[in-house]
Structures are given as C-alpha cells and as structure tokens.
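Q: Output the structure for:
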Amino acid sequence: MSTGFIFLTFYVFTLLVGYLGFNVFTFSYGMPFELGDDLYRKSFVNAEFVFFIAIVSFMLGDSISGLVFRKSSIQESITQKQASVFLKAGAGQKKILFPLLLLSWSMLVLSYGLDAILYRSKYIPANIGAIKSLGLLLTVLLLVLIYGVVKSKLCMFFIYSATFLIFFSYGSRFMAVVPICYIMSNLLFSNKNLGPTKIISCAASSLFFVMLAIQLRRFEPHGLVPYFWGLINRGIDIDLWMFSINYIASFSYSLTAYVVEKFSYDIEYFYLSINPALGSMLDWADRSKDVRVNEYVPFNAISELYLTGVAYLSVYFLFSGFYWKLIDQVVFSKSKLCAVFVYVFCLIFTFYTLQYNLRSSTRIMYYSFAVISMYFSYFYIIRILPKKKNHG
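A: This is a model prediction of the structure:
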C-alpha cells in the first residue's frame, strides 16, 4: 500500500469506466444531471487529456520524492506494536478519545443544526462552514482508533452505528467510509487475522452505502426522519448498484469534460482555493457560487486547474505526488498507525479532486499536515521529552 497506488488506482479506474461507459458502451448515459449526454467525442478527449496530465504529474512527483527521501535513510522506526501500545497505554487515552468523539459528533450535528438533521427542505442547508469538514475528518480518524481503545463489542457497535446515523441523516457518501474505518481499525489493533469474509462484506457494504446515498438524495424532503420513512415505504432500489459504480467513476469523467467544455475560469479563484484562511474570511460562501455547475454540483479540482492552465495542473499534481509520498515515507518509518491516517487523507484527497472543488481538495492536504504534526508533537512531548529531562 502506498499513496501513489491509491491515487493511480482511483484515477485509472475512473478514466476506464468513464471511457467505456460513454465511448464504447452506453451505460454511463443518464447519470445525475446528464452532464455527458450531449457532449461530443472531442469533449471527452479533452477530459482524458486532463486525467493523463494529472496522473503523469502526480506519479512523477511521487517518484522524485521516493528517490530523494528513501525509507532506508529514515531511522528510529517505531513498530506497529509499539504504536498500538502507545495509544492503548493508560486510562488517559480513553479519557481523551471519548470526549473527542463526542466533540466530532457535535460538530457534525451543529454544522446542519439538530432540526435540519431530523428534517429539512433542502439537501444541503445554507452556510454550513468549515465545522462540517473538520468534524468529518476528526470522526474518521477517531473511528480508526476505536478498536485499540474500546474492548466492548456492544460499545463499539453503538459508536459505529451513531456515526452511521449522522451520515445517513446527511444522505452522504461518507456512510461508505464507516465499514472502511472498521477494517483499518481491526487490522491495526486486533491480534486476529481479518478474514476475507469480513473484508469482502465491508467492501460490499461500502458500495451499498454509496448506492443508498444516491437514492436518499432523490427523496424530498430530506433528513433522518424523511429518509427513514422513505426507505420503509419505497424500499431499496437494487438497480442503483451499477448506477453507484457509474456515479463514482463516470460522473467524475463527464463532469471534467463538461466543465472544461462549457466554462471559463478566473485565476483569482485558484489563489482563493489554495489560501489556507477560513472561508468566512474570504467570503467563500458567496464567491464559490461562480465555480459551480449548479446548486448541487461544484466544479471538480482537476477541471479548475486545467482551466487555470496546463502548467498549474501539472505543478499542482507534481507537488501533491511529492507531498503525499514524502509524508507516507516519513510517517510509515516512524508509526504504521499514523501511516493509516495518511492513506485515509490521501484517499479523501484523491476522491475530492475528482468530484469536489479545488479549495476542498487543497484543504485536505492542510488538514493532513496539521493532524500529522500534532500527532508527532504529542508523541514527542509525552514520550521523548520526559526521558531527555530524566537523563539530563
């Protein structure tokens, strides 16, 4: 497993399914918003060129980073067992983890408001802000750690179920992340081998939840209560399984082709997107309306970068490949646990560049750097610094 493998697999899969669905067969037509249905072959060729530049640039950055910073040159390796012991050591870890979990849940609920979580007219309420993104990232990271702290299967079931219900009330594809987090947490902290049955079941569940999210978005009104009763009355649409694969891959492909063909782009939005300042400081809620296909579909990051210029597209993904490979090597050599965080962040980043705007994608890199820095700062302060003082 590596960050380069995650990126390459996701991008090649998306490109392959999109190409086959629109140019060889017809299974990708009729996607939500029908962005690719009226496009000519030339538009799809442009999209393929964008994908090609992004893939080559990312993998080049990955290779350069791998040559400059070799794993063998990084010392003081911490094994998975030591990292696990570190996290499970003492009751203090539990006292920290559970309040953080409650905090992450509160952030997710408050970003929409409790009333809107239960019942709302629009799929996404206005003025959510950065609290939702922070809550999502914190929740995902904590779910990965839960297996190392919680021994009760009933308690673990409650934690995963409560998180799933919040994502369910969103109608969000983040429902699919819950079983993935379970696999990662199990692999890290369980002494038993995770059998193929569990892995296949979790993978199938993730795909099913992606399909479920698509179905929930079609309901009106939205929220936990309408979604629950809607499923009881209408049932699960099994035909959406193939549609889910299409939505993950072909939609990104057609969105890229559509945005590149139909829109222009002001370089001002590029600088706003890479600006680490809070959105409220940049009036992003209003400005972002100019970089959307419609109310529900933002420009995706690779389209924004291509419209800014091929050089911007190349340099951005060159740096991204270099960055993810660097932290992968540095972190993996010191903590395999923390390396899982890197892979989660990289997976989210890869997905965001295909279906979300440039600002959202870039902030994943900022968040990853902040989280990794805090992890090692905490480790240094708690484990290393006291030993140095005692020897002094």
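
Q: contacts, neighbours, all on C-alpha from now
A: Will do.

Q: can you pull the buried residues of the longest helix along the chain?
A: Longest helix of the chain, by residue count under DSSP state H: helix 41-68. Of the residues in helix 41-68, those buried under the neighbour-count criterion (16 or more other Cα atoms under 10 Å) are 43-44, 46-48, 50-51, 53-66.

Q: Just give me the residue right at the centre of this structure.
A: Compute the mean C-alpha point of the chain, and by Cα atoms, centre = their mean the closest residue is residue 348, 2.1 Å away.

Q: and that residue, what does it touch?
A: Neighbour list for residue 348: residue 364 [criterion: Cα atoms under 8 Å, 6 or more residues apart in numbering].

Q: mind listing the helices for the stretch 201-350 of the chain?
A: 224-234, 240-262, 267-274, 279-282, 284-287, 301-308, 310-334, 336-355 (DSSP state H, counting those that start in this stretch).

Q: Now render the ones you listed as TSV, adding distance to residue 204.
A: Conversion of the helices of the stretch 201-350 of the chain to TSV gives the following (distance: least, Cα to Cα, whole Å):
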stretch	distance to residue 204
helix 224-234	19
helix 240-262	10
helix 267-274	35
helix 279-282	36
helix 284-287	36
helix 301-308	28
helix 310-334	27
helix 336-355	18
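
Q: Nearest to residue 184, out of those helices?
A: If you check each of the helices of the stretch 201-350 of the chain against residue 184 by Cα to Cα, helix 336-355 wins as the nearest, at 7.4 Å.

Q: what's the angle from the closest one to helix 41-68?
A: With axes from the mean of the first three to the mean of the last three Cα atoms, to 10 degrees applied, the angle from helix 336-355 to helix 41-68 works out at 160 degrees.

Q: For helix 336-355, buried residues please.
A: Of the residues in helix 336-355, those with enough neighbours to count as buried (16+ other Cα under 10 Å) are 336-355.

Q: other SSEs contacting whichever helix or strand comes after it?
A: Next helix or strand after helix 336-355 toward the C-terminus (DSSP states H and E): helix 358-379. Based on contacts counted as 3 or more Cα pairs under 8 Å, 6 or more residues apart in numbering; DSSP states H and E, the elements that helix 358-379 packs against are helix 267-274, helix 301-308, helix 336-355.

Q: Next, the second sequence, to be compared with the first:
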Amino acid sequence: MSVPRLQVIDLGGPDGGSLLLLGPSLGTSTATLWTGVAQRLNDHLRVVGWDLPGHGRGVQAQPFTIADLSAAVLLLADSLGADTFHYAGNSVGGCVGLQLLLNAPQRVGSATLLCTGAAIGTPDDWLERAATVRAGGIDTMLAGTAQRWFGPGFIARQPGVGAALLDALSHTDPESYALVCEALAVFDVTDRLSEIAIPVLAVAGSADGATPPESLRCIASGVQDGDLVVLDGVGHLAPVEAPDRVAGLIAELVGVPQPPSRTVEDVHRAGMAVRREVLGDAYVDGAVAGTTDLTADFQQMITQYAWGSIWTRPGLDLRSRSMITLTALVARGHHEELAMHLRAARRNGLINDEIKELLMQTAIYCGVPDANSAFRIAAEVLPEFNEHQGEQ
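A: As a prediction, the model looks like this:
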C-alpha cells in the first residue's frame, strides 16, 4: 500500500480564511458534487476539494486503504499550509473523515459527514462490485445509478445536474473505481467511534438506500460529540440535492455566518476562480493586466456573466462545457478563441484523441471548411500536450 496522490480542486475563498476540505463520493468528481455548496461558503472559508484516484482529474493509483486516503488528505492540508482544517465528506469521503478523526484529531476542527457510515455495505458486496467493474468496465455501474444516488423526483427537477454526475461516473477509470470498492470492503471503524471527541455532524438523506439514516445515527450516537440531521426527500448525494441546507449546516458547525444570497461580488469572485481554473493564471493575469478604461466594463461583464453565471453552474462539469464551447467556436469561426479553448479543454481533462473526434463531428454538423480551419489550429496547439499524456 502507498499514499495516493490526490488531485486538488480549488473551489474558492479567501487565502487567509479557515480551510474547509471536501471529500467526494465513489464515482463522482468533487467539482460536480460540491461546487454548489462551496459557492455558498467561500465568502468566509477557503474551500478546497480532492478527487479520488482515477475520478474527475485524479490519476490512477496502486491499491490503497481508507487510511491511506486520510494520510493523503493530511499531506494536502500540509501543502496548503494548514495546521488545522474543517472537513466535510460524502459517502467514501465521509469514511475518510472518520479515519482523519481517529488518526489525526489534533488537525481537524470539525467534521460534517454526509450519507456515509462507520462501515458501508458488506465486504462481499464491495468485492463483487470490484470484480464486475474489472470484467465489464465502468458502464456496468451506470444502469440503476440514478435510482441509487438521487431522491424521488430529483432527476426531473434537476436533469442537468443529474446528467453531469452520471457523465462524471462514465469517465471514471474502472480500475481506480474497483480499488475504492476494495478499500471500502475492509473499512469498519464502528468499534472505534467512541474514541472520537471532535464535534461531528452526521447528515443523512431520508431517501438514501445506500447509507440510510440509521447508518448516520450510529455515527452521531457513537462519537463523544455528535449530532444527526436527516434531510427529507434527499438521496445519497446530499451536497447536490440540498446545497443550501448542507452549506448552512456546515456554516453553523464551523462557526461562520450563514450563507446569504449571492451578491454581484460573489458571482464575480466565483467567475474569476473558475476562469483561472479553466484558462490558467498566466492567461488571466495577461488579460487583467491589459485592461483599459475602454475594456474594463467588458472584462467585468464576461467574468460575471460568462464565467460566474454559466461556467460555475453545477448542471454540467467543466469537461462537458469545454466540449460544447469548442463546437460553438468552430461553428462561428472564432479562431483566436478556439486556440485558447483548446488549451482550456486539455486543462479540463479532454485528451487529444477526444478533441479529434469532436472536430470530426463538427465537420458534419458545422461544415468541412470550418472543421478544416479548426484542425489547422489544433495541429498547432495540441502537440504542446502530447508529452504530458504519453501520447504519440
């Protein structure tokens, strides 16, 4: 076993603010799962998430345990210069939170554990799932996942959010998914809950079949200072189903003001954060430095509306938004923007072969001349990234 390397997802907030680390659920990306909650908290907290190996932007790892993941989270906190931090985790992210409270209680100020358990399922079930994924690929997990993940009616109310989460699952590395299953198969800290003295808020979804309210009640009653909240009608992914409620519960436990309605400044700040994540600091710094009296209002507008109001929406992940943006830019012939967003697409997780397929599709639906120009630009931009992905 070795400590896996975690991919850091910066979800905004003041550099000098208290640190809140967010842990994901199996088969999800942190950005898709937690962005709605983070946007409601990063006025007062620096919010940083991490992806499981082979999930989101994470890279595949060798076999690991939940304890190894908790050690990796501590290294993440060290890299951010935080001696102490608050923690919130959903499902397997909640298991990691329990392990942190057992292994390094002096580092954790509070823990919000959602839709999780001191043990989840049975070892045989997890080992069977790992074998299924290894044999048939990640597509074997797609059927029935919406029913397992979401409460009644959620998909009808929020189809974009549901689609983004299922898309993140479909792009999860099968071996990494199986490794998480095997880690969960041997995770059981039920007999050690009484050792935990740090304040714990256990949050359950009333419609969660994977980790029902009783699973969270066990945690809340087993630790020395625990409370239980059950969210009515919510399934297994509470951060996306009830972001306002979850953000308010975290804020109350951490001791920061309750999240207000988002102001224009909030939207602009969130937009600047995602703009930097997608385009890179160097590009954004250049654009900001080049701002004049003539262009200042335009820069404010695109940061607030394009990046703060659209790119931050939880209904699609950044990878999907890049694909849509590339197609639109090809169709309209915006060549300068296309080069910039080709680089952004690579930052958002697309590989060169996927971009090639996207451009082939545009040849049919946008026109061969437009695709010809797009391929010429891609041929200039994409070789920059070949060596980083081991492509030929």
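
Q: Superposed, what's their TM-score?
A: Taking TM-score structural alignment, normalised by the length of the first structure as the basis, the two superposed chains have a TM-score of 0.26; 180 aligned residues with a Cα RMSD of 7.4 Å.

Q: Most tightly packed of the helices of the stretch 201-350 of the first structure?
A: For those, ranked by mean neighbour count under the definition mean count of other Cα atoms under 10 Å, the leader is helix 301-308 at a mean of 25.

Q: Give me the helices and strands touching it, please.
A: Packing contacts for helix 301-308 of the first structure, counted by 3+ Cα pairs under 8 Å, 6+ apart, involve helix 41-68, helix 240-262, helix 267-274, helix 310-334, helix 336-355, helix 358-379.

Q: where's the fifth one relative to the chain centroid, distance-wise?
A: Read that as helix 336-355 of the first structure. 6 Å (Cα atoms, centre = their mean, to the nearest Å).

Q: what angle sits between it and helix 240-262?
A: For helix 336-355 of the first structure against helix 240-262, the angle by the same axes, to 10 degrees is 60 degrees.

Q: The first one now?
A: Angular relation of helix 41-68 of the first structure and helix 240-262 on a 0 to 180 degree scale: 100 degrees, by the same axes, to 10 degrees.

Q: list the helices and strands helix 41-68 of the first structure packs on?
A: Under the contact rule (3+ Cα pairs under 8 Å, 6+ apart), helix 41-68 of the first structure is packed against helix 3-19, helix 240-262, helix 301-308, helix 310-334.

Q: what distance separates that helix from the centre of its chain?
A: Average the C-alpha atoms of helix 41-68 of the first structure, do the same for its chain, and the two points are 20 Å apart (Cα atoms, centre = their mean).

Q: So which elements touch the helix or strand just after that helix?
A: As assigned by DSSP H and E, the chain's next helix or strand after helix 41-68 of the first structure is helix 80-88. In this structure, helix 80-88 of the first structure packs against helix 131-149, helix 177-189, helix 336-355, with contacts taken as 3+ Cα pairs under 8 Å, 6+ apart.

Q: now these in JSON lines, with distance to residue 209 of the first structure?
A: JSON lines is the format used below for those (distance: least, Cα to Cα, whole Å):
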{"stretch": "helix 131-149", "distance to residue 209 of the first structure": "16"}
{"stretch": "helix 177-189", "distance to residue 209 of the first structure": "9"}
{"stretch": "helix 336-355", "distance to residue 209 of the first structure": "16"}
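
Q: Residue 155 of the first structure is nearest to which of the ones you listed?
A: For these, the distance to residue 155 of the first structure is smallest for helix 131-149, at 10.0 Å, taking Cα to Cα.

Q: now the closest one: how far from the chain's centre is it?
A: Between the mean C-alpha point of helix 131-149 of the first structure and the mean C-alpha point of its chain there is a distance of 12 Å (Cα atoms, centre = their mean).

Q: quick one, that helix and helix 358-379 angle?
A: Using the same axes, to 10 degrees: helix 131-149 of the first structure against helix 358-379 is 40 degrees.

Q: Identify the residues contacting helix 131-149 of the first structure?
A: With Cα under 8 Å, 6+ apart, helix 131-149 of the first structure has contacts from 84, 87-88, 93-94, 97, 100-101, 104-105, 107-108, 111, 156, 160, 163, 177-178, 181-182, 184-186, 188-190, 341.

Q: Summarise which helices and strands the helix or strand where residue 249 of the second structure lies is packed against.
A: For residue 249 of the second structure, the enclosing helix or strand under DSSP H and E is helix 243-254. Counting by 3+ Cα pairs under 8 Å, 6+ apart, the packing neighbours recorded for helix 243-254 of the second structure are helix 30-41, strand 108-114.

Q: Residue 318 of the second structure: which of the ones you listed is closest?
A: The stretch from those with the least distance to residue 318 of the second structure (Cα to Cα) is helix 30-41; that distance is 8.4 Å.

Q: same for that closest one, what does it pack against?
A: Using 3+ Cα pairs under 8 Å, 6+ apart as the test, helix 30-41 of the second structure ends up in contact with strand 18-23, strand 45-51, helix 159-170, helix 238-241, helix 243-254.

Q: what do you get if the cut-off is 10 Å, keeping everything else the same?
A: strand 7-10, strand 18-23, strand 45-51, strand 85-90, helix 159-170, helix 238-241, helix 243-254, helix 264-279 (3 or more Cα pairs under 10 Å, 6 or more residues apart in numbering; DSSP states H and E).

Q: need those in CSV with distance to residue 71 of the second structure and mean neighbour count, can you?
A: Output for those, formatted as CSV (distance: least, Cα to Cα, whole Å; neighbours: other Cα atoms under 10 Å):
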stretch, distance to residue 71 of the second structure, mean neighbour count
strand 7-10, 14, 19
strand 18-23, 13, 26
strand 45-51, 13, 25
strand 85-90, 14, 25
helix 159-170, 25, 20
helix 238-241, 24, 25
helix 243-254, 22, 19
helix 264-279, 26, 20
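
Q: Cool, thanks, signing off.
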